[in-house]
Structures are given as structure tokens and as C-alpha cells.
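Q: Fold the following, please.
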Amino acid sequence: MTTLKARLHDDLTLAIKAHDKLRSSTLRLTLTAIQKEEVAGTAARELSDVEVEKIIAREAKKRREAAEAFDKGGRTDSAERERAEGEVLADYLPKPLTDAELTELVAAAVAEAKEAGAEGPRAMGAVMKIVNPKVAGRADGGRVAAAVKKLLA
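A: The predicted structure follows:
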């Protein structure tokens, strides 16, 4: 069992013992998503920590989107619960990049792409290819794309 998945299991046990319904239900849903991913395909397999982290990030994104939808629908109680679940999942994700850190990484990627001959707005794909592995899991793709567009303009 990977260390991140083991940590989720241990934290689930603690949450159940502490009668923390929010944390235990969120961790159960996340572990179920991980388990589904492990048995998907032709053969069952053990996921790496990186793969588990991607699933947690996907689950956190679902919570953010659901909270926005509930807010638009006027269901603030449901939106608050989704946000709370997102905060539980945030504990298992790497610290997000600040705007300054993101701009610095993107500027370095733009410089690297320009050395390779990419210029102007057409260089967007080349820059994204360079910067995405560096920010993986630490910044939303839309935020990265906006930073790249801003520096290429």
C-alpha cells in the first residue's frame, strides 16, 4: 500500500473513532474513488502516490465545482459542506503555488521556449509543455494558462 493511501486509511480510522462525520465520509468517498481506479481496466493494480494524489486533486476539484453550483442555486448549506470537504482533501495535496511563484516558473518556461525558437502567442503550447510538469498538482490548469498568456502577450 502506498504511503498516501495508508495515511488516508489511518486518518479514516481516527475520524471514525472521533465521530467526525464530515472527515470520515469525505475520506471514505476518496478511498472509494482510489479503489475504483485500482480495479479499472483489465487487471487490478496498486496506484503510486502520484496517481493517488491526482485522484485526490480530482475529488477536490469536484467539491469546488459543486460548491459553486450550489451557490448559484441558492443552497448555501450544501455549498458550505462541499467547501468543508474540499478543505479536508486539501490536507492531502501539496501546497498550492502563490501567484509570484507561478509567475516565476512561467517566466522561466517562456525564456526556455524562446531559446528553442518559439515566439509570441503561438508559443503557448510549447510553454505549457515545459511548465506543466513543474506545477503538476500545485496550480489549476486554467490559472497556469492565464499566466502563460499574460507573459506571452
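Q: Could you use CA atoms for every contact and neighbour count after this?
A: OK.
Q: max-length helix in this structure?
A: Counting residues, the longest helix found in the chain (DSSP state H) is helix 49-72.
Q: Same question for that one: list its buried residues.
A: Going by neighbour count (16 or more other Cα atoms under 10 Å), the buried part of helix 49-72 is 52-57, 59-60, 63-64, 66-68, 70.
Q: What's the local residue count around the spatially closest residue to residue 107 that is not a sequence neighbour?
A: Spatial nearest neighbour of residue 107, excluding adjacent residues (Cα to Cα, 6 or more residues apart in numbering): residue 151 at 7.1 Å. Per other Cα atoms under 10 Å, the neighbour tally for residue 151 reads 15.
Q: this one next, for a side-by-side:
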Amino acid sequence: MSLLEQLNQDMKQAMKNKDKDSLSVIRMVKASLQNESIKLGKDHLSEDEELTILSRELKQRKDSLQEFKSAGRDDLVKKLEIEINILQEYMPQQLTEDELAAIVQSTIQEVNATSKKDMGKVMSAIMPKVKGKADGSKINQLVQKHLS
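A: As a prediction, the model looks like this:
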């Protein structure tokens, strides 16, 4: 089942359950997907493109969450946490810390990285492997740790 079909099905269920939070997040994701397909001039997005859009939406909310926490806006923090939880249901299973460490080490060996100067090479090689399955900042920290 494609992501759009899943979203449509979940949207109907959210309407029946009168779940306004889920409904608004699902509508927002559907709008993002449709806007991207229009922008790219395609009828259907690939799974990879859908994942990119989901990741972007999730990252925006996580960034906003940090801003609202530092500003002391607890009302908005709660709303964003609910949205993040709903979005994460559509994301692929996240990699564990050990799995990430193994991927980081193997990628460092693949590109023959030896110092922090090679950080860009490692990150550009690793990101396609873990797309949607791990947070970029977490990967960045692991790569820095292994290269130091």
C-alpha cells in the first residue's frame, strides 16, 4: 500500500473517530505530497520522494519543538509532540544505536576516511543508506566520534 493510500485510509478513520490532531497532520502531509508532485510534474511520487517529504516535515517539527521549549511555550510544545508522534507512525523503523554505529564504521572504511577533514565524504556516502531511518544530527555525532 502506498503512503498516499495509507494516508487516505487513516484520514477516513480519523474523521470517524473525530481525532482532530491526526486529521490535521494527515491533511498537512497529503498537501505536502501533492505540492511536491505538482512541483515535480509527476502523477505519483516514488517511495524515496515520499520519504524525503515525511522526513522534511518531521525535521521542521523537531526544530520548532526546540524553539518552543526554549521560549517556554508549553501549549505549543504539547501540540508539536502530538504531531511528531503521528508523523513517526508513517516513518520507517528507526535504526538502533548499534546498527548506526556499524553503518558509520563500514562507511568510514569504504571511503578511506582518516580525519575530520573527510567528514563531508563520509556524510555524503552514509545519508543515502540511512535515509528516513535515522536522524542526521545523530549520524553526524557518531561520524565525528569515530573520526576523532
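Q: Now the TM-score, please.
A: Once the chains are laid over each other, their TM-score by TM-score structural alignment, normalised by the length of the second structure reads 0.91; 148 aligned residues with a Cα RMSD of 1.5 Å.
Q: what's the longest helix of the first structure aligned against in the second structure?
A: The aligned range for helix 49-72 of the first structure in the second structure is 47-70, by TM-score structural alignment.
Q: got a list of contacts for that stretch?
A: By Cα atoms under 8 Å, 6 or more residues apart in numbering, the residues outside stretch 47-70 of the second structure that reach it are 2-3, 29, 32-33, 74, 76-77, 80-81, 83-84, 87-88, 90-91, 131-132.
Q: The closest residue to residue 39 of the first structure other than its chain neighbours - how many residues pack around it?
A: Once flanking residues are discounted, residue 39 of the first structure sits nearest to residue 45: 6.6 Å by Cα to Cα, 6+ apart. If you count neighbours by other Cα under 10 Å, residue 45 of the first structure ends up with 12.
Q: host element of residue 45 of the first structure?
A: Secondary structure assignment for residue 45 of the first structure, by DSSP states H and E: no helix or strand.
Q: next one: residue 113 of the first structure
A: Assigned by DSSP H and E, residue 113 of the first structure falls in helix 99-115.
Q: ditto for residue 92 of the second structure
A: Going by DSSP H and E, residue 92 of the second structure is not in any helix or strand.
Q: Mind telling me what it corresponds to in the first structure?
A: Residue 92 of the second structure maps onto residue 94 of the first structure when the alignment is built from TM-score structural alignment.
Q: I figured its match hits residue 135, correct?
A: No - using Cα atoms under 8 Å, residue 94 of the first structure is not in contact with residue 135, being 10.4 Å away.
Q: who has more neighbours, the two?
A: Neighbour count, other Cα under 10 Å: between residue 94 of the first structure and residue 135, residue 135 has more, with 18 against 13.
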